[in-house]
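Engineer: Task: produce atomic coordinates for the following.
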Amino acid sequence: MNEILNVNVLAMYFVYGLSFYTMGLAIALQYRSYSSFRMAHSLSLLAAFALLHGFSEWGSVFMPVKVPDFGDFPMWKLIALQRLLQSVSYFFLFCFGIKLVSDTRRQNFFWWLTMPTVAFLAWFLQFSRFIPLIGTDQLIEWLLHSECWSRYLLAFPAGLFTAYGLALQIREVKKINDRSVVANLYAATVAFGLFAFFSGLVVPHESVGWLSHILNAGTFRSATGLPIELFRTATALLSTISITSMLGIFDLEKQRQVTESRRLEAVYKERERFARDLHDDVIQSIYAVGLDLQTSGYLIDRDSDRASRQITTSVERLNKVIHTLRAYIKGLESKGSDQDFKDSLINLIEQFKRETGLQVSFNFPLSPGLYIQPEVDAEDWQQQLRQVIREALNNVVRHSGATMAEVDIRVEGGILKVLVKDNGRGFSSREDPGDDGFRTHLGLRNMRTRVMLLGGEFNLLSGTGKGTGISITIPLNN
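Structural biologist: Predicted coordinates:
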């Protein structure tokens, strides 16, 4: 077993570097800086660590293969570069852990940043002592010893702060109620805790302080029978798998944001519908009741019986308004059958005729087996269309000066066609409300909006002395 591990040490270095390089790429490509999770604002530092650390560890794979052909002079350059990349990567991991902790505790990150900065500068001052040793036999040994200081000063605290910072995120991540994400966060916390031990305390040489004599790669292998590279590789794989899997939290967050935006959009549309219904139904009814009561006031002294009947009718209409409001609030409006829809239109027109005295003809042939359903999925389409017809008839009374109106509804070629027209005075093209009219006339705007919500087209037809009409076409499902 030991022989197999000794032969494959370079392979373990390669897998170790590949693991962190994969983590860095995954974070760089997937994380969302606009996320509401605190961890998202620190992940760029973790990506920098993973990419640089992967490159630095690959140096242990390629240097033994490439360097002998060039002699000792290029070797110290490559080792120096590897040590520098390795320490810079630890610095970024240290910053990542510090930022996680400071953001969670809501403290000044720049004050906390002094710790990794001081640690890196202390290591770099020690590392730069190799310059006077260039050309001597002590150069390579000093560069190798500098790795121990890098692990003590940077890797060990970086791993601890990162594990602690990730542990602080558990409470926030639990709010999304996804066990796999929480489990991956726990695994990442454990992985970086192990990283602090295996990569921060187990150093390659025993000549740097008393701790290195007790705990180094040689004593670790003597105690366990396994090389430290195996444990570091396992830790790298665990941290990479857990971190990359945990990135799914941003997709979950995005899905929930989309769901919430759709919910808010539905609420907004419902509010708009309620406002239109209030204008087209409730307010119009209350306005008519007010006119009736005002008329009753004049009739009390002249015709008390007629005034009494009119007041009774007004009370009944107010009760209907109350019933309608309750239906809106409780969502009791139902789409009903096509025959129910036709009957409700007949009741609407009959009530309108009684209230206004206007003659209204109604034509709505229903073929046996006919099923009317607009292409646009709108459960309240019958209510929407009723309100359009109601508003159109109200406009006939208020604006046209007509004595007769006609409501014609039919289905032709998969199209629901609605025509409401009168014999009033009409208006010329110069007086056509056009788009500005739709914006300033609330009734016209509401009618067009309702039709558009059903996927249909709304057209206003008129001419001087030719009356006014509205034409509605709504595509139906087959």
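
Engineer: For the rest of this, base every contact and every neighbour count on C-alpha atoms.
Structural biologist: Fine.

Engineer: distance of residue 319 from residue 285?
Structural biologist: Using Cα to Cα, to the nearest Å, we find residue 319 at a distance of 11 Å from residue 285.

Engineer: higher neighbour count, the two?
Structural biologist: Taking neighbours as other Cα atoms under 10 Å, residue 319 and residue 285 compare with residue 285 leading, 18 against 12.

Engineer: Tell me who's in contact with the more buried one.
Structural biologist: The neighbourhood of residue 285, defined by Cα atoms under 8 Å, 6 or more residues apart in numbering, consists of 317, 318, 321.

Engineer: thought the last one was touching residue 282?
Structural biologist: Yes. Under the criterion of Cα atoms under 8 Å, residue 321 makes contact with residue 282 at 6.0 Å.

Engineer: Quick check: the residue in the chain sticking out farthest from the centre vs residue 46, distance?
Structural biologist: Relative to the centre of the chain, and counting by Cα atoms, centre = their mean, the farthest-placed residue is residue 302 at 67.2 Å. Per Cα to Cα, residue 302 is found 89 Å from residue 46.

Engineer: now do residue 151
Structural biologist: Separation of residue 151 from residue 46 (Cα to Cα): 17 Å.

Engineer: Ok, residue 224 next?
Structural biologist: Applying Cα to Cα to residue 224 and residue 46 gives a distance of 31 Å.

Engineer: And for residue 444?
Structural biologist: Residue 444 is 58 Å from residue 46, by Cα to Cα.

Engineer: More neighbours: which of the two?
Structural biologist: With other Cα under 10 Å as the criterion, residue 444 and residue 46 differ in neighbour count, and residue 46 comes out ahead with 23 against 20.

Engineer: Are there helices or strands packed against the strand or helix carrying residue 142, and which ones?
Structural biologist: Here residue 142, judged by DSSP states H and E, is contained in helix 138-150. The contact analysis (3 or more Cα pairs under 8 Å, 6 or more residues apart in numbering; DSSP states H and E) places helix 138-150 against helix 72-104, helix 114-127.

Engineer: how big is the angle separating it from helix 72-104?
Structural biologist: 10 degrees (axes from the mean of the first three to the mean of the last three Cα atoms, to 10 degrees).

Engineer: immediately after helix 138-150, which helix or strand?
Structural biologist: Past helix 138-150, heading to the C-terminal end, the next element that is a helix or strand (DSSP H and E) is helix 156-168.

Engineer: Tell me the buried residues in the helix or strand that comes right after that following helix?
Structural biologist: Using DSSP H and E, the helix or strand that follows helix 156-168 in sequence is helix 170-173. Going by neighbour count (16 or more other Cα atoms under 10 Å), the buried part of helix 170-173 is 170, 173.

Engineer: so how far is helix 170-173 off the chain centroid?
Structural biologist: Put simply, helix 170-173 sits 19 Å off its chain's centre (Cα atoms, centre = their mean, to the nearest Å).

Engineer: To compare against the first, here's the next sequence to fold:
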Amino acid sequence: MIGRMSSQRDRSGEKWPPWREQVEAADSGALARVPETRRQALVKLAWVGVWLVYLGAPVSDLADGGHGTLVTAAATLGLAAFVVAYLALVFLRTNTPEKPEPWMYGVLIAQTALSALLSATLGKPWLVLFVYVAVACGAALPFRESRWAVPAVTAVLAAIGAAVDSPGDLYPALLIPALLGGFAMIGVKQLVRTMRELREARETVAHLAATEERLRLARDLHDLLGHSLSLITLKSELAGRMLPDRPGDAAEQVADIEKVSRQALVDVREAVSGYRRPTLTAELAGARTALATAGIGARVHADGPPPGLAPDAEGALAWALREAVTNVVRHSGAGTCVVALTTEGGIVTLTVSDDGRGPAEDQRPGNGLTGLTERLILAGGTLDTGRAGDGGFTLRASVPLDLAPVAADGRRTRE
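Structural biologist: Predicted coordinates:
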């Protein structure tokens, strides 16, 4: 269900939420993880490279020639090392859940020290390096560490800026970008990670839904084919015994076999389509027929569902009746079977009891009873089985009665 909702569109025609496609593109592309192919590396390099344009101030300072040759060469090497370290951190640590390796802490400390050295010796154009250090902290460190590292780097920027920028007209303008850049990177990491977890949860829900559908189909086919095939087997045996002396009666049994086979085919198609929901009235009639064909005396104390019984609850009781009668016919060797439907205290109880041999003491419940338990739980009911008083087997299936008032047109209404 969640998987379906996530792909739906709202009334305006846009996918919901509106930023979902952009975040999914970032998460599934090269921007939110370590590049695995050359194309992903180029895309991420292009994205990260756009922000390197703000290094224009220190580059211009070097190009102006205001420093000596040795100082310019050393500063150029320092700036190149800073850029390489920054790219390495952003490439290798973006949205990576693993704990940072020790060398990454060393790189961040080296970047901070290099930024402080270049800014203190070459002047205020180099203060912008601290913004990149703050962003690198947000990208490389986990949240519990980056939330303190970003303000710490900004504090170092403020301290050095106060020393090298005496008029104070530049470094205050860098404090907010440093804070916003670092915390924006933290926020993006958290957002992408959340979207990734939501995607994994959606896949899990889809897998569980598929598993539940397979279980539903298995339950339906087991109950449908078990009952139908048991009835076909009984009628075939009966027709075989009648054929030599009573061919007319045998022909009637063969006609019944054809009807049961056709109905079984319809039931299987409905089960596969997900629309199969038996009714108590139909199953009570089928129970009388199946028991009579097997030569078992049937005492049925029920005519149909009580008023106010929800369709899901009625379907669960109908499945229980079908499975119970099938077990009586196939396994019990009983001479009599009693079916009763009672209502007491807002609970509807179906009881099927026989006087057969019953199951062994150490016999485990089969697939049919296990499926019944699952059906009744989904309908808010319970299943209870045990030996009958005369040595046979008793099955009790209970579901809550829908106590909503019934309107004149037959529809249930609620206050």
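
Engineer: Got a TM-score for the pair?
Structural biologist: The TM-score (TM-score structural alignment, normalised by the length of structure 2) is 0.57; 313 aligned residues with a Cα RMSD of 5.2 Å.

Engineer: re earlier: list the buried residues of the helix holding residue 142 of structure 1.
Structural biologist: In helix 138-150 of structure 1, residues buried by neighbour count (16+ other Cα under 10 Å) are 139, 140, 142, 143, 144, 145, 146, 147, 148, 149, 150.

Engineer: now stretch 52-68 of structure 1
Structural biologist: Buried residues in stretch 52-68 of structure 1, defined by neighbour count with 16+ other Cα under 10 Å: 52, 53, 54, 55, 56, 57, 58, 59, 60, 61.

Engineer: Quick one: classify the corresponding residue of structure 1 for residue 384 of structure 2 as helix, strand or coil.
Structural biologist: By TM-score structural alignment, residue 384 of structure 2 lines up with residue 459 in structure 1. When states are read from DSSP: H, G, I helix; E, B strand; the rest coil, the local structure at residue 459 of structure 1 comes out as strand.

Engineer: May I ask which helix or strand encompasses the nearest residue to residue 459 of structure 1 once chain neighbours are set aside?
Structural biologist: Beyond its immediate neighbours in the sequence, the residue positioned closest to residue 459 of structure 1 (Cα to Cα, 6 or more residues apart in numbering) is residue 471, lying 5.1 Å away. Using DSSP H and E, residue 471 of structure 1 sits in strand 468-475.

Engineer: Now do the contacts for the aligned partner of the residue nearest to residue 459 of structure 1 in structure 2.
Structural biologist: The equivalent of residue 471 of structure 1 in structure 2 is residue 396 (alignment by TM-score structural alignment). When the contact criterion is Cα under 8 Å, 6+ apart, the partners of residue 396 of structure 2 are 349, 350, 351, 352, 383, 384, 385.

Engineer: just these now: which is nearest residue 209 of structure 2?
Structural biologist: When these are compared for distance to residue 209 of structure 2 (Cα to Cα), residue 383 wins out at 24.3 Å.

Engineer: Which parts of structure 1 are strands?
Structural biologist: Secondary structure of structure 1 (DSSP state E): strands at 359-363, 404-412, 415-422, 457-462, 468-475.

Engineer: mean deviation of the third one from structure 2?
Structural biologist: In this case it means strand 415-422 of structure 1. Superposed on structure 2, strand 415-422 of structure 1 shows a mean distance of 1.3 Å to its aligned residues (mean Cα distance after the TM-score superposition for structure 1).

Engineer: okay, the angle between that strand and strand 457-462?
Structural biologist: Relative orientation of strand 415-422 of structure 1 with respect to strand 457-462: 30 degrees, computed using the same axes, to 10 degrees.

Engineer: what span of structure 2 lines up against strand 415-422 of structure 1?
Structural biologist: Here strand 415-422 of structure 1 aligns to structure 2 at residues 347-354, judged by TM-score structural alignment.

Engineer: quick one: buried residues of that stretch?
Structural biologist: For stretch 347-354 of structure 2, a neighbour-count test (16+ other Cα under 10 Å) marks 348, 349, 350, 351, 352, 353, 354 as buried.

Engineer: Same check on stretch 84-98 of structure 2?
Structural biologist: Of the residues in stretch 84-98 of structure 2, those scored as buried under the neighbour-count criterion (16+ other Cα under 10 Å) are 85, 86, 87, 89, 90, 91, 92, 93, 94, 95, 96.

Engineer: go on, stretch 327-335 of structure 2?
Structural biologist: Buried residues in stretch 327-335 of structure 2, defined by neighbour count with 16+ other Cα under 10 Å: 327, 328, 329, 330, 332, 333, 334, 335.

Engineer: my guess is the fourth one meets residue 229, correct?
Structural biologist: This means residue 330 of structure 2. No. If you go by Cα under 8 Å, residue 330 of structure 2 and residue 229 don't touch, sitting 10.4 Å apart.

Engineer: Residue 222 of structure 2 contacts residue 368, doesn't it?
Structural biologist: Yes. Counting by Cα under 8 Å, residue 368 is a contact partner of residue 222 of structure 2 at 7.0 Å.

Engineer: neighbour count winner among those two?
Structural biologist: Looking at residue 222 of structure 2 and residue 368 with other Cα under 10 Å, you find the greater number of neighbours at residue 368, namely 19 against 15.

Engineer: Matching that one against structure 1, which residue comes up?
Structural biologist: Residue-level alignment of residue 368 of structure 2 against structure 1, with TM-score structural alignment as criterion, gives residue 443.

Engineer: repeat for residue 221 of structure 2
Structural biologist: Taking TM-score structural alignment for the superposition, residue 221 of structure 2 sits opposite residue 278 in structure 1.

Engineer: where's that match relative to residue 3 of structure 1, distance?
Structural biologist: When distances are taken as Cα to Cα, residue 278 of structure 1 and residue 3 of structure 1 turn out to be 85 Å apart.

Engineer: In terms of neighbours, single out the busier of the two.
Structural biologist: Taking neighbours as other Cα under 10 Å, residue 278 of structure 1 and residue 3 compare with residue 278 leading, 17 against 7.

Engineer: Show me the helices in structure 2, by range?
Structural biologist: Per DSSP state H, structure 2 has helices spanning 2-6, 20-28, 38-50, 56-63, 69-93, 102-122, 129-140, 143-164, 171-242, 247-273, 280-293, 311-327, 367-378. These are given in chain order.
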